[in-house]
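Colleague: quick one, fold the following:
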Amino acid sequence: MAMARGVQNLLRKRGIYRNFHSWKISGNQQEVPPCTIDGIHVFRCPDRLGIVAKLSDCIASRGGNIQCIDVFVPAKKNVFYSRSEFVFDPARWPRALMDDDFRGLSEMFNAEKSIVRVPDQDPKFKIAVLASKQDHCLAEVLHGWQDGKLPVDVNCVISNHERTPNTHVIRFLERNSIPYYCLPTTPGNKREDEILELVAGSDFLVLARYMQIFSGRFLECYGKDIINIHHGLLPSFKGGNPSKQAFDAGVKLIGATSHFVTEELDAGPIIEQMVERVSHRDTLQSFVQKSENLEKQCLMKAIRSYCELRVLCYEGAKTVVF
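Modeller: Here you go, the predicted structure:
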């Protein structure tokens, strides 16, 4: 104790020591920086002067700051597309007020689409996944959800083929309490009414190699987007075992396409495409593995792009993907 008092006296003489309770912050105190979070806004409206300026002013007037903005105005078309990423302080710009502000902007420019999303505040997208026999795309989506690579919640998995209880997919679904429904189909019964009931609470559907064609009635009744994936061997190699057909034909380029589902088979607006070269050194096994890897990657990229509001339909059959 005596030694401690001696040290204190020495520090006092040198003007260093202060009693803990006597410390004061002198000078200008820095304000605590606001707690900012990310927002996304997409816009489609008739093109006219001043849209970007008004959009920037809308965000800046609430203390927000645009981090990046992508704009597309097609040549000789009176239409404007944009996607903005911004940061803002939710204390200064509450979510309800943000919706009102962007609604006013939408009315000002007669927007056909104006969507705002705050990933940290808004619920994750709820999806239902449909698959047939093959598991590679289904497993990729499930693991992407588990690893946090996809901002979604999986409501259920639906298949038209039974899976035995001890398979990897079934064990995964059971561990994570994700319902699995097996609805075997026939040419005369696609089980569409039952599927509609199961997917009623979803925000969009993912077809992870679901080898069935939905009717126009199903698409109309569901009324939301459906994302599909298929190999890039169409239309040359149709029917059963297209990979072997393409391998036997000696193709040098394979691919995968992810697109929105429409009534016309595999002809909906394209979201993502990927390609890879193959050669004479590939075996049928490596050929198939490369094809399946492309399908998995392409589907995951399409889902992420969709959830990040990067995809806008353009001229009916096309998409703008920012």
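Colleague: hey, let's count contacts and neighbours off CA atoms from now on
Modeller: Fine.
Colleague: in the helix or strand hosting Ile170, what's buried?
Modeller: Per DSSP states H and E: Ile170 is located in helix 168-175. Across helix 168-175, burial judged by 16 or more other Cα atoms under 10 Å covers Val169, Ile170, Phe172, Leu173.
Colleague: could you do stretch 65-82 as well?
Modeller: Asn65, Ile66, Ile69, Val79, Phe80, Tyr81, Ser82.
Colleague: what do you get for stretch 238-247?
Modeller: Neighbour counts over stretch 238-247 (16+ other Cα under 10 Å) mark Pro242, Ser243, Gln245, Ala246, Phe247 as buried.
Colleague: what's the answer for stretch 258-276, then?
Modeller: Quick answer for stretch 258-276 (16+ other Cα under 10 Å): 258-262, 266, 268-275.
Colleague: what's the answer for stretch 248-261, then?
Modeller: Using 16+ other Cα under 10 Å as the test for burial, stretch 248-261 gives Ile254, Gly255, Ala256, Thr257, Ser258, His259, Phe260, Val261.
Colleague: then stretch 215-224?
Modeller: Of all the residues in stretch 215-224, those buried under the rule 16+ other Cα under 10 Å are Leu219, Tyr222.
Colleague: quick check: the farthest pair among the buried residues of stretch 258-276?
Modeller: Between any two of these, the greatest separation by Cα to Cα is 23.2 Å, found for Thr262 and Val275.
Colleague: now the helices: where do they sit in the stretch 51-200 of the chain?
Modeller: Counting by DSSP state H, counting those that start in this stretch, one finds helices in the stretch 51-200 of the chain at the ranges 51-60, 95-108, 136-146, 168-175, 192-198.
Colleague: next, the structure of the following sequence, for comparison with the previous one:
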Amino acid sequence: MTDTYILTLQCPDQPGLVAEVASCITEYTGNILEAHNFNDRDAKRFFMRIEFDLAEASACAKFKDAFTVLADTKGMDWALRDKRQARKVLLLVSKFDHCLSDLLYRNRIGELDMDVVGVISNHPAESIGTTSLKHFPFWHFPITKETKPQQEAQIKQVVEETGAELVVLARYMQILSDDMSSYLEGRCINIHHSFLPGFKGAQPYHQAHARGVKMIGATAHYVTADLDEGPIIHQDVETVSHADTPQDMVRKGRDIERQVLAEAVRLHLEDRVLLDGQKTIVFRS
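Modeller: Predicted coordinates:
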């Protein structure tokens, strides 16, 4: 039996990186299954994702020790993960349940490998359409302008207690505070119901209709303190026409939102997204 690992790294660009990383893997019985790398020439940064098998379980610890030495020498930020370990994911939702239901369905059929540790909403469970909530821990944390700090403290407590590695805002219609955004930096994905950076704020489909657009879209991005301006992970669009009403656009938009969010979550879970300042490097399979 072999164990499969995913190695991700970034560092200042320099000659020989690909060869040295590959040599370190093969030295410890590693067999490379998939490899991607990218040089950001403007930033002079090197990015890499390698998926590989180790024939001997005992080789992992030895590989880590050896790679730590290499990484320190090259100034690498790196991570190594056992592919068998599903990520712990916490889902946040308000009343619109289409993205939540889609994520839970894809998880159930094995399309998304995530350990759903719970669902949080600012509305009671009975106001959310999906029936899947009964299978997961559920927290109802109401929120008002005055109680926002206390409500976010409750969310933080759940994140800590469950060990959630990723928080997904599956149409959670609350703006996170700067403090909360910083706390979840790099591990919180939001779905925005428009093709960013256009049509921010409320009723984007109505804005799009008023402008007579011919395409609508959705954007999944990491949450930052700058509203709807976090690093973009995935986007998609749908053709519309003059005959489409705002309601038609909402209907079409729901489908795009589901697909875009699910793909962004998949990419994150599979360690295919590396942050490059305000951008992302996405290594697709």
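Colleague: picking that back up, and the buried residues of stretch 65-82 of structure 1 as TSV, adding distance to Leu196 of structure 1?
Modeller: TSV is the format used below for these (distance: Cα to Cα, whole Å):
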residue	distance to Leu196 of structure 1
Asn65	42
Ile66	40
Ile69	37
Val79	34
Phe80	35
Tyr81	32
Ser82	33
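Colleague: the residues you listed in strands, which ones?
Modeller: Asn65, Ile66, Ile69, Phe80, Tyr81, Ser82 (DSSP state E).
Colleague: CSV for those, including distance to Cys307 of structure 1?
Modeller: Below are these laid out as CSV (distance: Cα to Cα, whole Å):
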residue, distance to Cys307 of structure 1
Asn65, 22
Ile66, 20
Ile69, 17
Phe80, 21
Tyr81, 17
Ser82, 16
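Colleague: who's in contact with Leu90 of structure 2?
Modeller: Counting by Cα atoms under 8 Å, 6 or more residues apart in numbering, Leu90 of structure 2 touches Val116, Val117, Gly118, Val119, Ile120, Val159, Ala164, Glu165, Leu166, Val167, Val168.
Colleague: what's the burial count for the third one?
Modeller: Same thing as Gly118 of structure 2. When counting by other Cα atoms under 10 Å, one arrives at 20 neighbours for Gly118 of structure 2.
Colleague: cool, and the first one?
Modeller: Using other Cα under 10 Å, the number of residues around Val116 of structure 2 comes to 21.
Colleague: which residue is the nearest non-sequential neighbour of the aligned partner of it in structure 1?
Modeller: When structure 1 is aligned by TM-score structural alignment, Val116 of structure 2 is paired with Val154. Excluding its sequence neighbours, the residue lying closest to Val154 of structure 1 (Cα to Cα, 6 or more residues apart in numbering) is Ile127, at 5.1 Å.
Colleague: burial of the residue mapped onto the one you found from structure 2, as a residue count?
Modeller: The alignment partner of Ile127 of structure 1 in structure 2, by TM-score structural alignment, is Val89. For Val89 of structure 2, the neighbour count with other Cα under 10 Å is 25.
Colleague: now swap in Leu55 of structure 1 and tell me
Modeller: 19.
Colleague: what's the spacing between the equivalent of it over in structure 2 and Lys64 of structure 2?
Modeller: By TM-score structural alignment, Leu55 of structure 1 lines up with Val21 in structure 2. Distance from Val21 of structure 2 to Lys64 of structure 2, counting by Cα to Cα, to the nearest Å: 12 Å.
Colleague: Arg251 of structure 2 too?
Modeller: Distance of Arg251 of structure 2 to Lys64 of structure 2, computed by Cα to Cα: 49 Å.
Colleague: neighbour count winner among these two?
Modeller: Taking other Cα under 10 Å, Arg251 of structure 2 and Lys64 do not tie; Lys64 has more neighbours (17 against 11).
Colleague: what does the more buried one align to in structure 1?
Modeller: With TM-score structural alignment as the criterion, Lys64 of structure 2 matches Asp99.
Colleague: please tell me I have it right and that match contacts Ser114.
Modeller: No - taking contacts as Cα atoms under 8 Å, Asp99 of structure 1 lies outside contact range of Ser114: 9.9 Å.
Colleague: contacting residues for Lys124 of structure 1?
Modeller: By Cα under 8 Å, 6+ apart, the contact set of Lys124 of structure 1 is Pro151, Val152, Asp153.
Colleague: what does Pro12 of structure 2 align to in structure 1?
Modeller: By TM-score structural alignment, Pro12 of structure 2 lines up with Pro46.
Colleague: what is the neighbour count of its match?
Modeller: Look at Pro46 of structure 1: counted by other Cα under 10 Å, it has 15 neighbours.
Colleague: kindly report the same for Ala200 of structure 1.
Modeller: For Ala200 of structure 1, using other Cα under 10 Å, the count is 12.
Colleague: spatially nearest residue to it (excluding sequence neighbours)?
Modeller: Tyr222 (7.5 Å).
Colleague: give me the distance between that neighbour and Leu196 of structure 1.
Modeller: According to Cα to Cα, Tyr222 of structure 1 and Leu196 of structure 1 sit 7 Å apart.
Colleague: of the buried residues of stretch 238-247 of structure 1, which is the nearest to Gln146 of structure 1?
Modeller: Using Cα to Cα, the buried residues of stretch 238-247 of structure 1 come closest to Gln146 of structure 1 at Ser243, 29.9 Å.
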